[in-house]
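Participant: can't give you the sequence, but here's the structure:
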């Protein structure tokens, strides 16, 4: 995503020698995002994306890479990690872990409509179901433990009122995580970052076709409902305010529910999970904004966006999950 580590044509050609992907045609840095170094990599045999991992190490990466390979093998449209000549999927460049994955068709939709939400939600449910037999485990690295660690680091940059808000929400989420309803939630490997810019669409605006889900490098084992809440807080809102657009939210939740019905425990947990998803991204954006790393093309996001969303979700959760509660 942001270019932290420059990669030359000679570097890419040397790396390609470890694969059977043809010769280098072109290499172009991708400027969006803040976590990894990404390049579009075109070869004589196809179009790919080269990633150098700036934070994740060689011990953490197999979860992400093998999860993508697992989902792709189950027909879920995600980038397929390419095998090296030695049979592995993880290489190294400039001392950092690297991977090459297929480049998916389509582009991201900045203003999704109900049809986009329905298509993306069905794909999200399909990914959840397909990952049930995935054997590797790794916690969501931006979950509760990370919030506890990171909030004290960003507190000096907040007003007294903001500091009280973030600490109060953390306490509420700690209590929620210890509850019976939380324990009853189905969980497994999930994307954890399913924003609209991590989904590609082909087709037309009126009849979108799923191109695929990208950027799995925040994935982890968490509740399926958390993954849905992350998506709802980005796809189904008025961007300027964070307020839900009921038509978009119903489209997402109804499409997901049709593919994988929500449970009663999930219906009860939904308001707190929306708050958890808002807190996660407020904290991470505060961290990236106030404690950034240097990068050639770094574009930190506005932390205030998810502060507004958290305040709204604390005031009102919005529409309930679909389905009828059991008697």
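Facilitator: Structure received. Everything numeric in this text was worked out from a predicted model, so none of it was measured.
Participant: can we go C-alpha only for contacts and neighbour counts from here?
Facilitator: Noted.
Participant: spit out the contact partners of residue 191.
Facilitator: 216, 218-220, 227 (CA atoms under 8 Å, 6 or more residues apart in numbering).
Participant: which other residues reach stretch 311-321?
Facilitator: Contacts to stretch 311-321, defined as CA under 8 Å, 6+ apart, come from residues 242-244, 246, 249-250, 253, 262, 267, 270-271, 274-275.
Participant: in that stretch, what's buried?
Facilitator: By 16 or more other CA atoms under 10 Å, the buried positions in stretch 311-321 come out as 311-313, 317-318, 321.
Participant: how about those in JSON lines, adding secondary structure and distance to residue 136?
Facilitator: Shown next, in JSON lines, are those (DSSP: H, G, I helix; E, B strand; the rest coil; distance: CA to CA, whole Å):
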{"residue": "311", "secondary structure": "helix", "distance to residue 136": "36"}
{"residue": "312", "secondary structure": "helix", "distance to residue 136": "36"}
{"residue": "313", "secondary structure": "helix", "distance to residue 136": "33"}
{"residue": "317", "secondary structure": "coil", "distance to residue 136": "33"}
{"residue": "318", "secondary structure": "coil", "distance to residue 136": "35"}
{"residue": "321", "secondary structure": "coil", "distance to residue 136": "30"}
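Participant: against that first model, consider the following:
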């Protein structure tokens, strides 16, 4: 969510006046976190009422691709899942154009992110993620996860020139392993549906309610796609339930998230058998993307690429462990 395309308050007000009934923009502030789109906190005034939104200008996604993400958010919001709700414009369109880019406004969730989550935070996320998966079952649109294995296969050759020999061997051997896994009958049998695919700690908010943190909501759905639900959970586990210095699983947070997820949706036998490979797939996906962002960057205001070695460590850690026991008794990993 860096700022690639600048927008002024006057430009936003002209756009709002023409397309929306949300009043006049009084404040526009660029959001520095993230690396894909240009995002701004937008405050409007209308009849003495102040409202807060998030304005997004899309830098990679086309206008034709965007209805999947935005209508998924609209669908989940209507199902009671705590996600930002897109505003449709006066022509009932869910996406418009601003400064030459596709643009939309969504409601702003309340709360704050916790970059050092507790067991309770992980439990809340596990519960809500399972509910989100089930709520998406009757979503009518379908779009593959654009950062899945086909993207890995095309991107790995681009980053290999920037790797040392050990990294080269690791990334190529894991890619071959994942290609074989994705082609297996067991993988094909895994339950799937709309998935967030990027549910990191900074994409979740928590509200303090009566002295206790409650889920404020999930946001930033612009890597979402129809994928295996197990992959979505593995991405989440690999960010929320680890020791940041080593990439190794934190057992208390891991067990809390897994148990609360399975209290809503139990794993099928094929999911239990595929769990270790899916944790590795989730690690590879973000190692590849961080290598790409770091070594082949785009210019943007406030853009700071993430350290690729973080997910290299996570992938190495997942490859070293033989079993993570993804069931309700998941209390330990076996080396």
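Facilitator: Arrived safely, thanks for sending. Quick caveat: nothing in here was measured; it's all calculated off a predicted structure.
Participant: please state their TM-score.
Facilitator: Once superposed, the chains reach a TM-score of 0.97 (TM-score structural alignment, normalised by the length of structure 1), with 324 aligned residues with a CA RMSD of 1.2 Å.
Participant: mind checking which of the contacts of residue 191 of structure 1 are in helices?
Facilitator: Cross-referencing these against helices under DSSP state H gives residue 227.
Participant: got the contacts of residue 191 of structure 1 as JSON lines, with distance to residue 177 of structure 1 and neighbour count columns?
Facilitator: Shown next, in JSON lines, are those (distance: CA to CA, whole Å; neighbours: other CA atoms under 10 Å):
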{"residue": "216", "distance to residue 177 of structure 1": "24", "neighbour count": "20"}
{"residue": "218", "distance to residue 177 of structure 1": "20", "neighbour count": "16"}
{"residue": "219", "distance to residue 177 of structure 1": "19", "neighbour count": "23"}
{"residue": "220", "distance to residue 177 of structure 1": "17", "neighbour count": "24"}
{"residue": "227", "distance to residue 177 of structure 1": "15", "neighbour count": "24"}
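Participant: let me know the closest of the contacts of residue 191 of structure 1 to residue 204 of structure 1.
Facilitator: Comparing the contacts of residue 191 of structure 1 against residue 204 of structure 1 with CA to CA places residue 216 closest, at 25.2 Å.
Participant: counterpart of the closest one in structure 2?
Facilitator: Matched by TM-score structural alignment, residue 216 of structure 1 corresponds to residue 221 in structure 2.
Participant: need the nearest residue in space to its match, chain neighbours excluded.
Facilitator: Spatial nearest neighbour of residue 221 of structure 2, chain neighbours left out: residue 196 (5.8 Å); criterion: CA to CA, 6 or more residues apart in numbering.
Participant: what's the distance between the one you found and residue 304 of structure 2?
Facilitator: Between residue 196 of structure 2 and residue 304 of structure 2 the distance is 23 Å, computed by CA to CA, to the nearest Å.
Participant: with residue 85 of structure 2 instead?
Facilitator: From residue 85 of structure 2 to residue 304 of structure 2 the distance is 28 Å (CA to CA).
Participant: please identify which of the two sits among more neighbours.
Facilitator: residue 85 (22 against 16; other CA atoms under 10 Å).
Participant: list the contacts for the alignment partner in structure 1 of that one?
Facilitator: Alignment note (TM-score structural alignment): residue 85 of structure 2 maps to residue 80 of structure 1. Applying CA under 8 Å, 6+ apart, we find residue 80 of structure 1 in contact with 68-69, 72, 101-102.
Participant: please, a ChimeraX command that selects the buried ones among the residues you listed?
Facilitator: Paste this into ChimeraX to select the buried members of those, with burial taken from 16+ other CA under 10 Å:
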select :68,69,72,101,102
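Participant: any idea which of the contacts of residue 80 of structure 1 is closest to residue 182 of structure 1?
Facilitator: The closest of the contacts of residue 80 of structure 1 to residue 182 of structure 1 turns out to be residue 68 (CA to CA; 26.8 Å).
Participant: which ones are touching the closest one?
Facilitator: Shown in contact with residue 68 of structure 1 (CA under 8 Å, 6+ apart): 78-81, 216.
Participant: redo these as a markdown table? Include secondary structure.
Facilitator: A markdown table is the format used below for the contacts of residue 68 of structure 1 (DSSP: H, G, I helix; E, B strand; the rest coil):
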| residue | secondary structure |
| --- | --- |
| 78 | coil |
| 79 | coil |
| 80 | coil |
| 81 | strand |
| 216 | coil |
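Participant: shared with structure 2, which of those residues?
Facilitator: Retained in structure 2 by both residues aligned by TM-score structural alignment, their matches' CA atoms under 8 Å are the following of the contacts of residue 68 of structure 1: 78-81, 216.
Participant: three-state assignment of the equivalent of residue 125 of structure 1 over in structure 2?
Facilitator: Aligned by TM-score structural alignment, residue 125 of structure 1 pairs with residue 130 of structure 2. Under three-state DSSP, the three-state class of residue 130 of structure 2 is helix.
Participant: out of the contacts of residue 68 of structure 1, which is nearest to residue 177 of structure 1?
Facilitator: Among those, residue 216 lies closest to residue 177 of structure 1 (CA to CA), at 24.1 Å.
Participant: just give me the match in structure 1 for residue 111 of structure 2.
Facilitator: Here residue 111 of structure 2 is matched to residue 106 in structure 1, going by TM-score structural alignment.
Participant: and the top helix by length along structure 2, which stretch of structure 1?
Facilitator: Taking DSSP H as the criterion, structure 2 has its longest helix at helix 269-295. Using TM-score structural alignment, helix 269-295 of structure 2 lines up with residues 264-290 of structure 1.
Participant: now do the buried residues in the matching stretch.
Facilitator: Under the neighbour-count criterion of 16+ other CA under 10 Å, stretch 264-290 of structure 1 has 264-267, 269-289 buried.
Participant: could I get the full set of strands for structure 2?
Facilitator: Applying DSSP state E to structure 2 gives strands spanning 24-30, 38-46, 49-57, 96-98, 101-107, 192-195, 204-209, 212-218, 225-228.
Participant: nearest to residue 152 of structure 2, out of these?
Facilitator: Among the strands of structure 2, strand 225-228 comes nearest to residue 152 of structure 2, with 14.9 Å by CA to CA.
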